[in-house]
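Trainee: Turn this into a structure:
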Amino acid sequence: MATVLQQVQGVLWMWVVLAAGVALLAGVLRSPRFKGWWGERKVQQWLARDLNPLHYHCVHNVTLRLADGKTTQIDHVVVSPYGLFVLETKHMQGWIFGSEKQKKWTQSIYRHRTAFQNPLHQNWLHIMALQQVLQVPLQHLHSVVVFTGHSHFKTEMPACVTQGRDCVAFIQSHTEVVWTEQEVAQWRQALSQKRLQATRATHRAHVENVRARHAAPRPKVPSGKTAGAAVSAPVPVAAPIALRSTEPELCTEPVLRTEPFAPLVPQPAPLHAADCPQCGSNLVHRSLPDAEGASRYFWRCARFPHCRFMRAELPEVV
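Mentor: Reported below is the predicted structural model:
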């Protein structure tokens, strides 16, 4: 009898350990860090498999230090006679809503919606960093956003926003030779010298740098301001350029745009800011895209999710 009981206990312990291992593995596979690594790994394989190594030279996980001491990390850089291609990878599922000039895009999985930074704006900062560090002419820098995973675009996307291996076709669509082989070798050497060493210590330092920037205290809003004014701090608008709009060209050649850009999504002015009727906290202005991708604005309690009061934006009284 004791032997049978010991065998049953051994089987139970084996199932407990197996279940714990499966749960741990599932947690790792669902973590943002693993998803990001997996997406970058897939893009790296596509570039190595489909691009001719005699003409295209791929560099991955490039960390650069800027003049102000901050760091930026680029997923992939492709150096070629046709220019420098800067790739930003997004490994996501579900439906993707967004446009070139929206500040935030939306991921929708059934009824769950999550806002994330417009990857075109994120990659534009990478391009500006490369231009600052390497002094590469902006007209020879090309932005490429690659979505991996089982995601589907539900709004029209610019040509430089690609799905899966389409990123290779977009790179190969640039056929105008702008650099000689000697110049390509010089840009490769300059990138190798300027990038920080690709180690775990470099990655951890970059993550801490990003956290420090996001943890920096925001400027206090003076009393008497409306709730909508507390959403974002004022941003200085750059002087207009006679040749083009003040907004950057995120997918086309940005040669005529060299100064920092202003916010790309004009937000409507607050109409009826007030205190939350449930808890008395401030109301903040928010928006979500509808099924057609148009922004729908509403007011939400600043203590969300502790207070779930929401109110649709009221029409302006004439």
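
Trainee: from here on, contacts and neighbour counts on C-alpha atoms
Mentor: Will do.

Trainee: wait, residue 107 sits on residue 91?
Mentor: No: counting by CA atoms under 8 Å, residue 107 stays clear of residue 91, with 11.3 Å between them.

Trainee: For this protein, just list every one of the helices.
Mentor: 2-30, 32-50, 119-134, 166-172, 181-194, 200-215 (DSSP state H).

Trainee: now, of those helices, which is deepest in the fold?
Mentor: Of all those, helix 119-134 has the most neighbours on average by mean count of other CA atoms under 10 Å, namely a mean of 20.

Trainee: quick one more, to check against the first:
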Amino acid sequence: MLQIYLLCAILVTIFWAGLGIIILSASLIYRTTHYFHVTHQPYLRMLRSKGLLGEYLTYKNLRNVDGNARFLFNLYLPKENDETTEIDVLMIHDSGIYVFESKNYSGWIFGSENQKVWTQSLPQGRKSVKNHFLNPIMQNKLHIKYLKQYLSDFPNVVYHSFMLFSDRCALKKITITDGQTQIMNRRYVLEKVKGRARQVGFVLSAEEIKAIYDLLYPYSQAPETLKEEHIKNIKAKIEPQKPDTELKINGNPEIQQAKSETGAASVTQEDVKVCPKCGKPMLLRTSRRGQHAGEKFWGCSGYPYCRYIEKGEGQTKK
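Mentor: Below you'll find the predicted structure:
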């Protein structure tokens, strides 16, 4: 019995020693990367942070891209209203400036180009949990707007907008009308960037790349107080803009079609909300038959493709 105990203790010791060596080796390799030299983020903190890990994995996917490329991370560019806009990953390349908005999310992602708030749906038993985040397309447009202001001395710059999601998530019914905007899972980014670079060709010289890098680098060294204030402002923008406040009544063809189907004379803002499952408008309807006849409920206008419904008081029906 004592021998078995000693053997188990030896195996456990070997396991933890081996794990420690692996972590130490990975940490030493990590400290040689350009990501660490710019962000100064410790290895274990990077692994524990979903956002930082997504940025690092984006960098790992792109660091061997062909041509002359330099990277910056977490740039906090000032805006007119004393707030900031944060660029997750920026690559200055021969073919222009690539702006990457990184969303290291799992689950199902719903959203449209014109919605201010998108939805992440995570399975939880037979139900799902809905989380909301700002539209990454709009975020990147804002990033590029301020980049153009700070880089006005470089009129030849071509800007490329990329929205990257984790390989663990599924992008559901996301429409983009702008042919230049790219939204994808992270594993496709290197191939897409190479294709864009071949299409555009050389627009920046090595001297211009260095000059832009030196100009923007200070914005990647923001103090923690500024970062905390930025996160606070982002949360304040998300909370009051849950999807049910994002629909416009007038001119929305889906709402008008749903109105005609229900025979309603008019539809007000109180009669409309957004389906958390597919992002389409939901209308407040009245059950006409069955044991629930006369009761109010929210029904998705995407029926029969989307069958999501809620009771009038907001509780999901079984």
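
Trainee: how close does the counterpart of residue 172 of the first structure in the second structure sit to residue 58 of the second structure?
Mentor: Under the alignment (TM-score structural alignment), residue 172 of the first structure pairs with residue 194 of the second structure. Here the criterion is CA to CA, to the nearest Å. By it, residue 194 of the second structure lies 14 Å from residue 58 of the second structure.

Trainee: do residue 109 of the second structure as well
Mentor: Distance, residue 109 of the second structure to residue 58 of the second structure, using CA to CA: 19 Å.

Trainee: Not counting sequence-adjacent ones, nearest residue to the residue most central in space within the second structure?
Mentor: In the second structure, the residue lying closest to the centroid (CA atoms, centre = their mean) is residue 103, at 3.0 Å. Leaving aside its sequence neighbours, residue 103 of the second structure sits nearest to residue 165 (CA to CA, 6 or more residues apart in numbering; 4.8 Å).

Trainee: gap between residue 279 of the second structure and residue 253 of the second structure?
Mentor: 14 Å.

Trainee: Who has more neighbours out of those two?
Mentor: Neighbour count, other CA atoms under 10 Å: between residue 279 of the second structure and residue 253, residue 279 has more, with 26 against 10.

Trainee: Pretty sure the residue nearest to residue 103 of the second structure sits against residue 185.
Mentor: Yes: between residue 165 of the second structure and residue 185 there is a contact at 4.7 Å, judged by CA under 8 Å.

Trainee: Settle it for me: which of the two has more neighbours?
Mentor: Ranked by neighbour count (other CA under 10 Å), residue 165 of the second structure and residue 185 place residue 165 first, with 24 against 18.

Trainee: quick one: what's aligned to residue 143 of the second structure in the first structure?
Mentor: By TM-score structural alignment, residue 143 of the second structure lines up with residue 126.

Trainee: correct me, but that match touches residue 74?
Mentor: Yes: Residue 126 of the first structure is within contact range of residue 74, at 6.5 Å (criterion: CA under 8 Å).

Trainee: What's residue 91 of the first structure aligned with over in the second structure?
Mentor: When the second structure is aligned by TM-score structural alignment, residue 91 of the first structure is paired with residue 104.

Trainee: ok, how many other residues are close to the nearest residue to its match once chain neighbours are set aside?
Mentor: Among residues not flanking residue 104 of the second structure along the chain, residue 166 sits closest, at 4.7 Å (CA to CA, 6+ apart). Residue 166 of the second structure has 20 neighbours, counted by other CA under 10 Å.
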